[in-house]
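**Q** whatever this is, show me its structure:
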Amino acid sequence: MTSSLVLYSVADRIATISLNRPEKRNAFNPELVSSLTAALLEASDDENVKVIILKAEGTTFSAGADLAYLQQLQQNTHEENVKDSENLKTLFTTIYYLPKVVIAQVEGHAIAGGCGLATICDITFAVPEASFGYTEVKLGFVPAIVSCFLMRKTGETVAKKILLTGDLFSAEQALAYNLITYVTNKDEISQTVRDFALKLCNEASGNSLMVTKQLIGQTTNPALENALNLAVQINARVRESEDFKKGIAAFISKENIKW
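**A** Next up, the predicted model:
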């Protein structure tokens, strides 16, 4: 993996993939999304890899979409917005359907798309200091694609609470909502995640891990593809709305907005 936006290494049958835009709080842009997808597929195809750890450089796991990207979205045609939404869908479905276990190591805030990335992984560890949240509604946007995965984890009541308010919440709350698996102290999380990954490598059949992950995905979410296709269209359509343009303009200029 050669992209500077994503770091990739393999040791002891564990692939470690790191978001590497710390100066931008590991915010999403098209290049990062495609590089991360490529790294996950590389790990999937690598016979020397049994388990994947997904983490981030710097103090933020991911702040969602970056400013330049948000500005560009306002200039996109409908077809360009559909294609861009498809790319985000591909990233999330790659993790969801990947035949290898993906463990998230969240040592900083995970917001909007970054929250989706952290919580879609098979197992998620987070430090107590991490904040989570789907803040899209505050920008005139919708968390369309991630919502397709979210309700299976949280249930409808919690999903409505966190998606409609757009409020941030703590790692302990994320654990209570079933969005993450463990809360682990910062000075212990790296070793704890590595020990967990090694345990899977040494104590579980690779084929059994793959089939069990597929079984859970296919039996709990059989209509996922239809929901995602609808979400892609909604995602693209909302980007063309006046509320989205108004919200992004206020966000970029750091102005308070009254809806």
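**Q** hey, let's count contacts and neighbours off CA atoms from now on
**A** Will do.
**Q** Leu164 in helix, strand or coil?
**A** helix (DSSP: H, G, I helix; E, B strand; the rest coil).
**Q** mind listing what it touches?
**A** Contacts of Leu164 were listed using C-alpha atoms under 8 Å, 6 or more residues apart in numbering, and they are Val137.
**Q** do the same with Met1
**A** Contacts of Met1 by C-alpha under 8 Å, 6+ apart are 7-8, 39, 42.
**Q** ok, now Leu91?
**A** So Leu91 contacts 33-34, 36-37 (C-alpha under 8 Å, 6+ apart).
**Q** so which of those is the most crowded?
**A** Neighbour counts for the contacts of Leu91 (other C-alpha atoms under 10 Å) peak at Leu36, which has 24 neighbours.
**Q** excluding covalently adjacent residues, which one is nearest to it?
**A** Spatial nearest neighbour of Leu36, chain neighbours left out: Val6 (6.2 Å); criterion: C-alpha to C-alpha, 6 or more residues apart in numbering.
**Q** now the other sequence, so there's something to compare against:
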Amino acid sequence: MTYQTLLVEIARGAATVTLNRPEVRNAFNEVVIAELTEVFQELGQNSEVRVIVLAANGPSFCAGADLNWMKKMATYTPEENLADAEQLAEMLYQIFGCPKPVIAKVQGDCYAGGMGLAAACDISVAVESAQFCLSEVKLGLIPATISPYVIKAMGANAARRYFITAERFSAKEAHRIGFVHEVVAAEQLDETVAQLVNAIVNNSPNAVIEAKWLVEDVTSAEIDEDLLAYTAERIAAIRTSEEGREGVASFLEKRKPNWLLPVN
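**A** All right, here's what the predicted structure looks like:
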């Protein structure tokens, strides 16, 4: 896979997608949006890939929208603006809805739309020096397309504050409010992400995908008879799946399951 704005590498079940516009703090424009949409669609269907890491080159993870792109959008008609916004929304959904788990490797500042990228991922790890900011209202805008993912990640109370104040906040605060799962020193970032990747690739690929969707399905449902029936059906189905049977058999037979990748 060759892209103008991304670097993509696949090794031992893990794909790394790296934002590669450090000169503009990895801000996104229409090219980045199109390429991220395409790469997550492709990797989501790639049987060799079990987990995806979204990373970035340079001192910033992502500064949000490219200012030159925003300037150009100011000349768009309402219809053109809507079409453009729908493409951005689709990109975020391709990350969020990717069947493979996605880890955000936040090595630097994460602003505006960049927070949408991180929030659309399943797991986020940030360096302790990273700063976060939902800066849209400073520009007379609102964080609309990223809001479903950011609110899911940090909760409504925190989102309400940071949406309307546009304050910068630290990685420690991002962790406190649940926006990121872990905060580490810069020298520990690679190893921490590698440990998460290793944990995921050693699990049942099918069960990992099913577990990812289970969270979404159960979170959005009331605890009632329908949900109880649904969860019973889910566990019954996966028990009789090929990997479900293999996982139990390998445990009882004290051997490794057949989904483990060979050690190079």
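**Q** rewinding a little: what's the neighbour count on the residue nearest to Leu36 of the first structure?
**A** As a burial measure, Val6 of the first structure scores 25 neighbours (other C-alpha under 10 Å).
**Q** coming back round to it: what is the nearest of the contacts of Leu91 of the first structure to Val238 of the first structure?
**A** Distance to Val238 of the first structure across the contacts of Leu91 of the first structure (C-alpha to C-alpha) is lowest for Val33, with 20.2 Å.
**Q** give me every residue that touches that closest one.
**A** Counted by C-alpha under 8 Å, 6+ apart, Val33 of the first structure has contacts 87-88, 91.
**Q** coming back round to it: any chance of JSON lines for the contacts of Leu91 of the first structure, columns distance to Ile17 of the first structure and secondary structure?
**A** Formatted as JSON lines, those follow (distance: C-alpha to C-alpha, whole Å; DSSP: H, G, I helix; E, B strand; the rest coil):
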{"residue": "Val33", "distance to Ile17 of the first structure": "13", "secondary structure": "helix"}
{"residue": "Ser34", "distance to Ile17 of the first structure": "13", "secondary structure": "helix"}
{"residue": "Leu36", "distance to Ile17 of the first structure": "8", "secondary structure": "helix"}
{"residue": "Thr37", "distance to Ile17 of the first structure": "10", "secondary structure": "helix"}
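**Q** for those residues, which one is nearest Lys246 of the first structure?
**A** Val33 (25.1 Å).
**Q** leaving out sequence neighbours, find the closest residue to Met154 of the second structure.
**A** Using C-alpha to C-alpha, 6+ apart, the closest residue to Met154 of the second structure is Phe179 (4.7 Å).
**Q** okay, now that neighbour: neighbour count?
**A** 27.
**Q** would you confirm that it contacts Cys121?
**A** No - under the criterion of C-alpha atoms under 8 Å, Phe179 of the second structure makes no contact with Cys121, lying 10.6 Å away.
**Q** work out which residue lies at the spatial centre of the second structure.
**A** Centroid-nearest residue in the second structure, with C-alpha atoms, centre = their mean: Cys121, separated by 1.4 Å.
**Q** how about that one, what does it touch?
**A** 95-96, 101-104.
**Q** repeat the analysis, applying 10 Å as the threshold.
**A** Residues in contact with Cys121 of the second structure, defined by C-alpha atoms under 10 Å, 6 or more residues apart in numbering, are 52-54, 92-93, 95-98, 101-105, 149, 153.
**Q** likewise Thr93 of the first structure?
**A** Applying C-alpha under 10 Å, 6+ apart, the residues near Thr93 of the first structure are 37, 87, 120, 145, 149, 224-225, 228.
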